[in-house]
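Peer 1: Got a predicted structure here, sequence first:
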Amino acid sequence: MMTYPSPVKAFGNGDWSLPGIANLHSHAFQRAMAGLAEHQTDPADSFWTWREVMYGLAQKFTPELLHAVASQLYVEMLESGYTHVCEFHYLHHEADGRPHANASAMSDVLIQAARETGIGMTLLPVLYMQGGFDGRALNARQARFGHSVDAYLKLLQNLRVHETDNVRIGCALHSLRAVPEAAMREVVAALPDNAPIHIHISEQLPEVEECVALRGARPVAWLLDHAEVNPRWTLVHATHLDDSEIQGVARSGATVAICTTTEGNLGDGLFPFGAYVSAGGAWGVGSDSHISVSPVEELRWLEYGQRLITHRRNVASQAGAPSTGLNLLGATYASAAASTGFPENRAEVILSGDLPTLVGATEENVVDRWIFSGNVPCVREVVVDGVRWVESGRHRNHDSVAAGYNQAIKTLLA
């Protein structure tokens, strides 16, 4: 396990400064369905039945509704301490699959929401071409996700004109089941050398079983054998790994984006954290479906999940680096540049030292107390590129964005 320098800086007034935290995996539109898939639809409810609920909501989104929901989400991220988002975006077209008159309309509103709220963005338009490893066509509710390779590369090219100091355009391959091997190779070969590449992989056991049956290998093993996986790659979830895959990902330098609250909500399973970090693997966190929007909760439940299966405490601590919280947070900082494509962190999060949660905190325990002392919001200010977007715990656009979101939800749920 690596050790990390303390990111904490004390102010004379008792407040504490930390760098901003990167959220490595986001589907912005899914914030609108948080809590709406908790009624049983099948005695064997799973990710696959949840996906049907998600598809139903996804059909209703227009660019205007997506802008409203994404804006609310990004405000919530900033208020919680996330200052950068990797947006894994696949709602490309009209609900019936026809391209919008402006083919990048849905991507454009995400960039607009990021700029208006101040969050840094790595936009990851998704290539989604087939409905499974067997090459079956997309179904009607997946039609708005789909692209040919040529259309997808054209979309990326058109979006790169939006790149600025606070917006990057990367690439997302939805999953091995949704992207044929030849298409993966063609797209990766066409990308700029510095473009981040993200992919869902090994999230669900049925996905692993289908990959073994039809491609003759487990998903991560297959990817390592068929692609030049390196530090520009982020493997999202990678929940189900065998020992050789753990070692292979760690050697590659790729980052695993662990999305603990979503993985728990969907019943995905627990990432093999102990073995992976012992192998020197890089990792970060994401809020994915946004059942929770809190880096504190992602990190806390990453640690708690490991405690539940190992029957011991402070799993992320180590000799010479005893603070569990500092180790967890340090790893998220260490992986951010490779996953986001931003070489430096230009954001600062100020924690309120006068809250009961943090009164009397020291540099050695302030992060532990922030992560493991409950859910009281401790973020007082957030500054991105010199602009104070959050003050006294509230985003400068909190009220106006919330009003737009509330109207969007009424429309979506009507």
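Peer 2: Here it is on my side, so go on.

Peer 1: When you work out contacts or count neighbours from here on, use the C-alpha atoms and nothing else.
Peer 2: Fine.

Peer 1: Helices of the stretch 251-400 of the chain, start to end?
Peer 2: Per DSSP state H, counting those that start in this stretch, the stretch 251-400 of the chain carries helices over the ranges 260-266, 273-278, 295-310, 324-340, 366-372, 398-413.

Peer 1: what about these, which gets the closest to Arg98?
Peer 2: For Arg98, the closest of those is helix 398-413, at 20.3 Å, according to CA to CA.

Peer 1: For that closest one, name the packing helices and strands.
Peer 2: Judged by 3 or more CA pairs under 8 Å, 6 or more residues apart in numbering; DSSP states H and E, the packing partners of helix 398-413 are helix 63-80.

Peer 1: putting a second one here so we can go through both:
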Amino acid sequence: MQSIFARHAHTPLGWVIDVRLTIDRGRIASIEPDTVAQSQDQRVDALVPALANLHSHSFQRAMAGMTETRVSGRDSFWSWRKLMYQFVDNLTPEQYEAIAALVFMELLEAGYASVGEFHYVHHQPGGQPYDALSELSNRVFAAADLTGIGLTHLPVLYSYGGAGQAPLSGGQMRFGNDVGRYSELLSECRDTARAYLPSDTSVGIAPHSLRATAPQDLDAVLSLGADSPVHIHIAEQPQEVTDITAWLGQRPVEWLLNACEVDANWCLIHATHMTENETRDLAQSGAVAGLCPITEANLGDGPFNGAAFIGHGGRFGVGSDSNVRIALTEELRMLEYSQRLRDLSRNVMVPEEGSVGASLYLGAASGGARALGRDAGCLRVGALADLMAFDTADVSLCALRPDQFLDGLCFAADGSVVSDVWSAGRHVVTGGRHAEREKIIARYAAAVAALLSAL
């Protein structure tokens, strides 16, 4: 049994003071406000539910800064993707594990307690499977085990090179599976997670996108879900919308909502380009909109239709996607600021009225937990102990009242205010640092040096 004493804690009743919280077998066992600390308690300042990072491609972290030089013509997502394929052609399993461990450590130090790893690099360069079909998923599992992050692993079905069942080519060959081989991969991943990882680990399914699968394959893979999370890229780029409409006769979100029973198990990543009707219908489906504001800005995707979505009761969460910059506070800030820039307005991502920071942070906490199938997202007895503590004495927060703490966290602070993080009760960050930080960074540096020498 662990115990935490917080000077402030945010519960479903709002901010309360002098809170003693206990953890038993990874879950919150008790929450007692207006009490006194005991000698064995871990003392923190402000305690909140930790966010889930609902969308990560960890290997892309090693590319950060490599694609920020303009080339002839207009740079776009598609030119970035070409460079990504060249990069991925040289990754080894050992390098993949080292990069994933760094990302998971950085996520924890940023204040996230869990991650949805949207994992599509499955095979050797050229497309030949490894002896163990789940070799690279096993590397993700090893990185999660080392860092203690809560993992929802999302093996990706990636069968085609583009809309209309175009053949795979180039770097895509490492991603490719038909439904039969994908089913084998999924079974291996589930068996390994069940045998070797903590009980809060889960394995969902992830048809990559409508352009990388086909209607009949999507039907088949959904039968493998067993009520697990279902994640899919959906409408990131205008060209994607155009291509899917030309092939399937409907826009991507429109087609998916009509063709599949989209519900609270689903997370639609980059639901960026939607009509008003699609925005309303997605919100009312119960699915989570998976938003990655820093990556979406970096790739020039465009802003999400946030005000209308939450106005219809929509649920959202955030992810770091390409991991070009891992910063929880900046992710939420970028989400709100993208709305302000588009709408020439202020204080957008809040239904009706109230604190924008609270709406952003608590909305992402709840939606992210739902997207990853984690019983978390708020401080309540029985929930997973996914917790984050931050320092309100920091210069960015010290002038604020408790009801302004989340506004300050979202709009004034950076990751340095994070002091402690627990993932399902595992105390993985203390004093702002992960216990295995030096080892993880040394392994990453060696892996990247070897990778760069092969490019």
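Peer 2: Perfect, thanks for sending it. Quick caveat, the model's predicted, so the values are computed rather than measured.

Peer 1: Superposed, what's their TM-score?
Peer 2: Between these two chains, after superposing, the TM-score reads 0.95 (TM-score structural alignment, normalised by the length of the first structure); 409 aligned residues with a CA RMSD of 1.6 Å.

Peer 1: re earlier: present the helices of the stretch 251-400 of the first structure as TSV; the columns should include distance to Tyr55 of the first structure and mean neighbour count.
Peer 2: Below are the helices of the stretch 251-400 of the first structure laid out as TSV (distance: least, CA to CA, whole Å; neighbours: other CA atoms under 10 Å):
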stretch	distance to Tyr55 of the first structure	mean neighbour count
helix 260-266	15	21
helix 273-278	31	17
helix 295-310	25	18
helix 324-340	27	23
helix 366-372	33	21
helix 398-413	13	15
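
Peer 1: Quick one: closest of these to Leu153 of the first structure.
Peer 2: Smallest distance to Leu153 of the first structure across the helices of the stretch 251-400 of the first structure (CA to CA): 19.5 Å, for helix 324-340.

Peer 1: and Ala412 of the second structure, how many neighbours does it have?
Peer 2: By other CA atoms under 10 Å, the residues close to Ala412 of the second structure number 15.

Peer 1: Aligned to it, what sits in the first structure?
Peer 2: Aligned against the first structure by TM-score structural alignment, Ala412 of the second structure finds its counterpart in Ser373.

Peer 1: Surely that match touches Thr357?
Peer 2: Yes. Using CA atoms under 8 Å, Ser373 of the first structure is in contact with Thr357, at 6.4 Å.

Peer 1: what about Ala361 of the first structure, distance to Val8 of the first structure?
Peer 2: Separation of Ala361 of the first structure from Val8 of the first structure (CA to CA, to the nearest Å) stands at 11 Å.

Peer 1: Looking at the second structure, name the residue matched to Gly325 of the first structure.
Peer 2: Per TM-score structural alignment, Gly325 of the first structure is aligned with Gly357.

Peer 1: wait, what's in contact with its match?
Peer 2: Taking CA atoms under 8 Å, 6 or more residues apart in numbering, we find Gly357 of the second structure in contact with Gln404, Leu406, Asp407, Gly408, Leu409, Cys410, Phe411.

Peer 1: can you pull the contacts of the closest residue to it other than its chain neighbours?
Peer 2: Setting aside the residues directly before and after it, Gly357 of the second structure is nearest to Asp407 in space (CA to CA, 6 or more residues apart in numbering), at 4.0 Å. When contacts are counted by CA under 8 Å, 6+ apart, Asp407 of the second structure touches Ser355, Val356, Gly357, Ala358.

Peer 1: Using JSON lines, lay out those together with distance to Val418 of the second structure.
Peer 2: Shown next, in JSON lines, are these (distance: CA to CA, whole Å):
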{"residue": "Ser355", "distance to Val418 of the second structure": "21"}
{"residue": "Val356", "distance to Val418 of the second structure": "20"}
{"residue": "Gly357", "distance to Val418 of the second structure": "16"}
{"residue": "Ala358", "distance to Val418 of the second structure": "17"}
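
Peer 1: of those residues, closest to Leu51 of the second structure?
Peer 2: Using CA to CA, Ala358 comes nearest to Leu51 of the second structure of those, at 12.7 Å.

Peer 1: Can you point out the buried residues in stretch 229-245 of the second structure?
Peer 2: Buried positions in stretch 229-245 of the second structure, judged by neighbour count with 16 or more other CA atoms under 10 Å: 229-237, 240-245.

Peer 1: And stretch 428-436 of the second structure, by the same measure?
Peer 2: Across stretch 428-436 of the second structure, burial judged by 16+ other CA under 10 Å covers Val428, Val429, Gly431, Gly432, Arg433, His434.

Peer 1: With stretch 345-364 of the first structure instead?
Peer 2: Across stretch 345-364 of the first structure, burial judged by 16+ other CA under 10 Å covers Asn345, Arg346, Ala347, Glu348, Val349, Ile350, Leu351, Ser352, Gly353, Thr357, Leu358, Ala361.

Peer 1: Matching the fourth one against the second structure, which residue comes up?
Peer 2: To tie it back to what came earlier, the one meant is Glu348 of the first structure. So, by TM-score structural alignment, Glu348 of the first structure is matched to Leu387.

Peer 1: again with Pro180 of the first structure
Peer 2: Match for Pro180 of the first structure (TM-score structural alignment): Ala214.

Peer 1: Contact partners for its match?
Peer 2: Residues near Ala214 of the second structure by CA under 8 Å, 6+ apart: Gly164, Gln165.

Peer 1: go on, Thr117 of the first structure?
Peer 2: Going by CA under 8 Å, 6+ apart, Thr117 of the first structure touches Ser71, Tyr74, Val75, Trp389, Asn397.

Peer 1: Find the pair from these with maximum spatial separation.
Peer 2: Farthest apart among the contacts of Thr117 of the first structure - using CA to CA - are Ser71 and Trp389, which lie 13.2 Å from each other.

Peer 1: Tally up the residues packed near Ala250 of the first structure, please.
Peer 2: Neighbour tally, Ala250 of the first structure, other CA under 10 Å: 22.

Peer 1: Show me what it lines up with in the second structure.
Peer 2: Using TM-score structural alignment, Ala250 of the first structure pairs with Ala283 in the second structure.

Peer 1: What sits closest to that match if chain neighbours are left out?
Peer 2: Excluding its sequence neighbours, the residue lying closest to Ala283 of the second structure (CA to CA, 6+ apart) is Gly314, at 4.0 Å.

Peer 1: Understood, closing this out.
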